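1. Could you look at this predicted model? Sequence included:
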Amino acid sequence: MRPSQWYEAQDMFGDHVTLTQLRPHHAEGVLAASGDDDVFAWMSFDRPTTLTEAEAVVARYLAMPDTNAWAQVDTKSGELAGITTFYEINPERRSLIIGGTWLGERFQRTGINTESKLMLLTHAFDTLGAVRVAWETDERNEQSQAAIERLGATREGLLRKHKPRKDGSWRNTVIYSVTDDEWSQVRDGLRSALDR
């Protein structure tokens, strides 16, 4: 596996969602999908309310170092449902973090998140040869923690005062992961969840 392949955001296709490399033209879809302030409560930026702000959100994702960003596109409607990323990509350690993820409220609990994570994990473990995939979330974000736990990830611990929140306070970050040893069991669980 060439290290450069870790930095290529390949398009992925599922029954519920298509993951396509995030590009500037996705800004209009970002604006349309981001109608609920609650979706952005835990993000490091506010909900975009204008096309200019949505363009800035996309530019922010695209400027992140060691990151692949995907637009999550609802297969049924063709609408942009949200964004997700691989970040802190480290081919030498064969690890990465899935995060920076948000879904518009009407796309939540539709199978999009589960299938998106199944495709991302399949790409990480089966294509890239990752040994560890992690998630980070705010200790106060119980919805995110529950979603990560439903994926089958293991809660590893807490990083205290890990990152500043957008309001200037310091967040404690909960760390989760799946390792290559656990991947087949996690994959089977995600497939089963999608079949329900």
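-> Received, thanks. Residues are numbered from 1 along each chain as shown.

2. From here on, just use CA atoms for contacts and neighbour counts.
-> Noted.

3. Can you tell me what sits against stretch 174-183?
-> If you take Cα atoms under 8 Å, 6 or more residues apart in numbering as the criterion, stretch 174-183 is touched by 125, 130-139, 148, 152-159, 186.

4. Now a ChimeraX select for only the buried ones of those.
-> Selecting only the buried entries of those in ChimeraX, with 16 or more other Cα atoms under 10 Å as the criterion:
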select :125,130,131,132,133,134,135,136,137,138,139,148,152,153,154,155,158,186
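
5. Could you tell me which of the contacts of stretch 174-183 are located in strands?
-> Members of the contacts of stretch 174-183 lying in strands (criterion: DSSP state E): 132-138, 154-159.

6. alright, now check it against this:
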Amino acid sequence: MPRLNEFNQSIGDPILQWTPRQAPTPTTLQGQFCRLEPINAKRHGPDLFAALSTAPDDRDWTYLFSEPFATMGALMAYLESIQTSRDPLFFAIVDSKTQTAVGYLTLMRVDPNSGVVEVGNVYYSPLLQRTPAATEVQYMLMKHVFETLGYRRFEWKCDSFNAPSRSAALRLGFTFEGIFRQAVIYKSRSRDTAWFSIIDSEWPVIKAALETWLSEDNFEPDGTQCMSLVDIRQRLVSRIPTGLPTARQ
């Protein structure tokens, strides 16, 4: 039952000890398969251009706000323009084996007062797509947001037509919240935006599932997964207590 105020109106849960959180700052997050580094044009530009050049066509850019980078100069100019930004805050994704940048993404639309942040501007080159590192990137970012920064809500938004992005959000454990119609104009077209989120009380189960999926025991010698992330989470959901402290505690 919802709480009622003195006017018999339903109101939300009390937030008694909340304090505004720190905004994300440039930092390095180290994982098993990859790491996230503050993006730097000179350090990451050549690797990123080589990585994006492995794509057979430009379909990966259809739902991104930026256009494909046809030349190294165009990419370098873009990276130089965003490397000092703090919202969005850009990270390069560096493969642990090759020590080369294979993609990038951001934390954006930061709201420290309410503890809300979005992951966005996600570009995974073919060298990163469908690899354990692609999942580990999101795990590291979620852990940073919920456990280091102490945020309450982690958002994922995409073009409603972007089926791969929507499937990825659901696989990772985000909850679909609905469609914002005609929310954005980009690339001379209208975008209906699909909204997804994870909140702090959901993080313990999602964390346990991601860590189980990423463990060495979950992969065959040829790299094939033993159990899917969705199956692991479904098995855990009835057994893992949501015991991490949340903003409401």
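-> Arrived safely. What you are looking at is a predicted structure, and each value in this text was computed from that prediction instead of being measured.

7. what's the burial count for Ala168 of structure 2?
-> 12 (other Cα atoms under 10 Å).

8. residue in structure 1 matching it?
-> Ala168 of structure 2 maps onto Ala147 in structure 1 when the alignment is built from TM-score structural alignment.

9. Now do the same contact list for its match.
-> So Ala147 of structure 1 contacts nothing (Cα under 8 Å, 6+ apart).

10. Where do the helices of structure 1 begin and end?
-> 27-33, 51-63, 112-122, 142-151, 183-195 (DSSP state H).

11. residue range for the third one in structure 2?
-> In this case it means helix 112-122 of structure 1. Mapped onto structure 2 using TM-score structural alignment, helix 112-122 of structure 1 spans residues 133-143.

12. do the shortest one as well
-> Taking TM-score structural alignment as the measure, structure 2 aligns residues 45-51 with helix 27-33 of structure 1.

13. check the fit of that stretch onto structure 1 and give the mean distance.
-> Here stretch 45-51 of structure 2, set against structure 1 after superposition, deviates by a mean of 1.5 Å using mean Cα distance after the TM-score superposition for structure 1.

14. so Val131 of structure 1 sits right up against Leu96, yeah?
-> No - Val131 of structure 1 lies out of contact with Leu96 (Cα atoms under 8 Å); the separation is 9.1 Å.

15. What's the separation between Ile97 of structure 1 and Thr179 of structure 1?
-> Using Cα to Cα, to the nearest Å, we find Ile97 of structure 1 at a distance of 12 Å from Thr179 of structure 1.

16. Looking at those two, which is more packed in?
-> Ile97 (21 against 17).

17. contacting residues for the alignment partner in structure 2 of that one?
-> Residue pairing (TM-score structural alignment): Ile97 of structure 1 is matched to Glu118 of structure 2. Contacts for Glu118 of structure 2 (Cα under 8 Å, 6+ apart) come out as Leu107, Met108, Arg109, Val110, Phe154, Glu155, Trp156, Lys157.

18. again with Phe45 of structure 1
-> Residues in contact with Phe45 of structure 1 (Cα under 8 Å, 6+ apart) are Val57, Lys166.

19. what do we get in structure 2 for it?
-> By TM-score structural alignment, Phe45 of structure 1 lines up with Ser66.

20. distance of that match from Asp60 of structure 2?
-> Taken as Cα to Cα, the span from Ser66 of structure 2 to Asp60 of structure 2 is 11 Å.

21. do the same with Val102 of structure 2
-> Distance from Val102 of structure 2 to Asp60 of structure 2, by Cα to Cα: 14 Å.

22. With neighbour numbers in mind, choose between these two.
-> Val102 (26 against 16).

23. that older thread, output the helices of structure 1 in CSV; the columns should cover distance to His16 of structure 1.
-> CSV is the format used below for the helices of structure 1 (distance: least, Cα to Cα, whole Å):
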stretch, distance to His16 of structure 1
helix 27-33, 16
helix 51-63, 23
helix 112-122, 5
helix 142-151, 16
helix 183-195, 9
